[in-house]
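Engineer: here are the coordinates; sequence isn't available:
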């Protein structure tokens, strides 16, 4: 069986991007999470919204629960039916989903955008950006920010960032 975990290279297993993709890198997973952020909780709501097969939705929901992103709770006893509610860990992915949607919208003319992010109070469209929490500087400047090995990095990860052609940190 070809799983996301089996597709990750051994040397990337400690990489936070690779491990994140393992949890949310599948097409339906991101769309289910998006629907959950829009308030959907029930199997039939997800299925109607996405047009996904029952077996695929069951598998994706099971994985999201196992990964701790959704919690499965009974909402009806006879017959027993469950809803799927975002956990704190799942809710922490909202900025990632917002950033992905903003990236997609940035490539469209404003008149072609089918979904926009607005300020809940004013109703005005907002432009999401990712910034450093300490400085407030945008992180999309590849000359200003780069990845490097962290304190828990293996020798392979340290070598990845120590042995680049220019002998400096790689821009992100």
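Structural biologist: On my side now, so go ahead. This structure is a prediction, so every number in the text was calculated from the model and none was measured. Numbers count the residues shown, from 1 in each chain.
Engineer: from here on, contacts and neighbour counts on C-alpha atoms
Structural biologist: Fine.
Engineer: Residue 65 belongs to a helix?
Structural biologist: Yes - the assignment for residue 65 by DSSP: H, G, I helix; E, B strand; the rest coil puts it in a helix.
Engineer: what residue of this structure is the furthest out?
Structural biologist: residue 78 (34.8 Å; Cα atoms, centre = their mean).
Engineer: what separates that residue from residue 100, distance-wise?
Structural biologist: Distance, residue 78 to residue 100, using Cα to Cα, to the nearest Å: 40 Å.
Engineer: go on, residue 77?
Structural biologist: Taken as Cα to Cα, the span from residue 77 to residue 100 is 38 Å.
Engineer: let's bring in a second model and compare:
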């Protein structure tokens, strides 16, 4: 079996973030948690992922502090998975991926799910990367100051 490369001690924030999330299943689990999924069966039905894979990903997300396993809200013997503050902080990442996907993988008239403001029922403005003074930034407007040359 191939040993997975770990980045949890990297000086690069992107590498550490990818290490914490792990793979696409984990991001889709987080997406579904934002959409209201809480129980193992809900995640499994919504994603169509094998139970062993889902079990492993949920354990990793709980161990990483992204989800918490809590007693079921209905008092049953089941456990539920809820986003922690660390997990909720992934909201802009999920929105950015959604907006990137909408702009790059769908024809303009192609049907797709929409994320809307619950209060007004309107779509969201595109996310922007802003400088401390509020200026929009493009990739060429930034530079990474590396510590050890890895990130």
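Structural biologist: Sure, I can see it. From a predicted model like this one, the values you see are computed outputs, not experimental measurements.
Engineer: just to revisit the earlier point, between residue 77 and residue 100 of the first structure, who's got more neighbours?
Structural biologist: For residue 77 of the first structure versus residue 100, the count of surrounding residues by other Cα atoms under 10 Å is larger for residue 100: 14 against 8.
Engineer: okay but residue 82 of the first structure is in contact with residue 58, surely?
Structural biologist: No - in this structure, residue 82 of the first structure is not within contact of residue 58 by Cα atoms under 8 Å, at 11.8 Å.
Engineer: what secondary structure does the counterpart of residue 141 of the second structure in the first structure sit in?
Structural biologist: Applying TM-score structural alignment, one finds that residue 141 of the second structure aligns to residue 144 in the first structure. Following three-state DSSP, the label given to residue 144 of the first structure is coil.
Engineer: what's near enough to touch residue 144 of the first structure?
Structural biologist: residue 171 (Cα atoms under 8 Å, 6 or more residues apart in numbering).
Engineer: just the helices in the second structure please.
Structural biologist: All helices of the second structure, identified by DSSP state H, fall at 13-21, 24-34, 40-47, 51-63, 85-88, 91-105.
Engineer: Tell me which of these sits most buried.
Structural biologist: helix 24-34 (a mean of 18; mean count of other Cα atoms under 10 Å).
Engineer: ok now that helix, how far from the chain's centre?
Structural biologist: How far helix 24-34 of the second structure lies from its chain's middle: 6 Å, per Cα atoms, centre = their mean, to the nearest Å.
Engineer: In the first structure, what range does it match?
Structural biologist: With TM-score structural alignment as the criterion, helix 24-34 of the second structure aligns to 27-37.
Engineer: What lies in contact with the matching stretch?
Structural biologist: 24, 46, 49-50, 60, 64, 85-86, 90-91, 94, 97.
Engineer: switch the cut-off to 7 Å
Structural biologist: By Cα atoms under 7 Å, 6 or more residues apart in numbering, the residues outside stretch 27-37 of the first structure that reach it are 24, 46, 60, 86, 97.
Engineer: The residues you listed into CSV, with extra columns for distance to residue 155 of the first structure?
Structural biologist: Converted to CSV, the contacts of stretch 27-37 of the first structure look like this (distance: Cα to Cα, whole Å):
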residue, distance to residue 155 of the first structure
24, 27
46, 43
60, 35
86, 37
97, 32
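Engineer: Between these, which sits nearest residue 156 of the first structure?
Structural biologist: residue 24 (25.0 Å; Cα to Cα).
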